[in-house]
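quick one, structure for this:
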Amino acid sequence: MAREKFQTLTEQMFYILLALQEERCGADIMALVAQITQNRVTIGPGTLYNLLEDFLSAGMIMQTKVEGRRRSYVLTQQGKDRLLMEKRRLELMLADYRHMTAEPSQELRQGSAG
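As a prediction, the model looks like this:
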């Protein structure tokens, strides 16, 4: 059975949507993702523009400006909802990890430190 295209997001997908909470062009998206991940996640132009097309087709982002070859995008409500769903999915996975490894949550560690 084929999985739905955006059932789960790759790191690149996640960070592109995260970057598009504000209007940005492709070059700005790539720079921001590199900056916030300290170069742990990089997105090449081919990957970026393919994903932007996929997100446009899915209604998760919309194009806001075209200035020559420079195009800007921003999240739609559907994109915001999908980003929030992914955040919740990742939090559940982290909670499962903590449960199975008996690792205390960050909140518990901070509370016991004071």
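
when you work out contacts or count neighbours from here on, use the C-alpha atoms and nothing else.
OK.

center of this structure - which residue?
The centre of the chain sits closest to residue 14, judged by CA atoms, centre = their mean, with a distance of 1.8 Å.

run this one through as well so I can compare:
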Amino acid sequence: MFVGMAKAMREPTFWILTALAQQARHGYGIMQAAAALSEGRVTLQAGTLYAALDRLHAEGLIEVDHDEKVDGRDRRYYRLTVGGVAALNAEVDRLAQNARTAGRQLAARAPQARPDLGPATA
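The predicted structure follows:
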């Protein structure tokens, strides 16, 4: 069960959980949603996805929502658990804090010459 994310979540895990944030999805649906939501930065392969789903299930972050048969093929749908929602929220907070810290550091940066603009002026 989720008790707190001490370290950064791997990017594929983040996008799998994000793909499940609004609704239950089957494997191919998760792959499509992760690619769309990440704007193509993450493309999950079937082997990687199903290994991750097994791990996330074992960690209590996702659970099976239901199974169905479509055109003679089995589809298993997954959904976030309460722990999965908490883990995703913790990662969103961690990323937001990192972005705020980096933004403050950039804002406090002393003006420097930029090669494209010439010397900085005060």
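
rewinding a little: contacting residues for the residue nearest to the centre of structure 1?
83, 86 (CA atoms under 8 Å, 6 or more residues apart in numbering).

residue 59 of structure 1 corresponds to which position in structure 2?
In structure 2, residue 59 of structure 1 lines up with residue 60, judged by TM-score structural alignment.

what's around its match, how many residues?
By the criterion of other CA atoms under 10 Å, residue 60 of structure 2 has 16 neighbours.

what helix or strand is residue 33 of structure 1 on?
Applying DSSP states H and E as the criterion places residue 33 of structure 1 in helix 26-36.

hmm, back to that, mean deviation, the helix or strand hosting the residue nearest to the centre of structure 1 versus structure 2?
Per DSSP H and E: residue 14 of structure 1 is located in helix 11-19. After superposition onto structure 2, helix 11-19 of structure 1 sits on average 0.6 Å from its aligned residues (mean CA distance after the TM-score superposition for structure 1).

how far off centre is that helix?
The chain centre lies 3 Å from the centre of helix 11-19 of structure 1; the measure is CA atoms, centre = their mean, to the nearest Å.

then stretch 63-77 of structure 1?
Distance of stretch 63-77 of structure 1 from the chain centroid (CA atoms, centre = their mean) equals 17 Å.

tell me the buried residues in it?
By neighbour count with 16 or more other CA atoms under 10 Å, stretch 63-77 of structure 1 contains the buried residues 63, 72-76.

hmm, back to that, mind checking the SS state of the match of residue 59 of structure 1?
coil (DSSP: H, G, I helix; E, B strand; the rest coil).

one more: residue 56 of structure 1?
helix.
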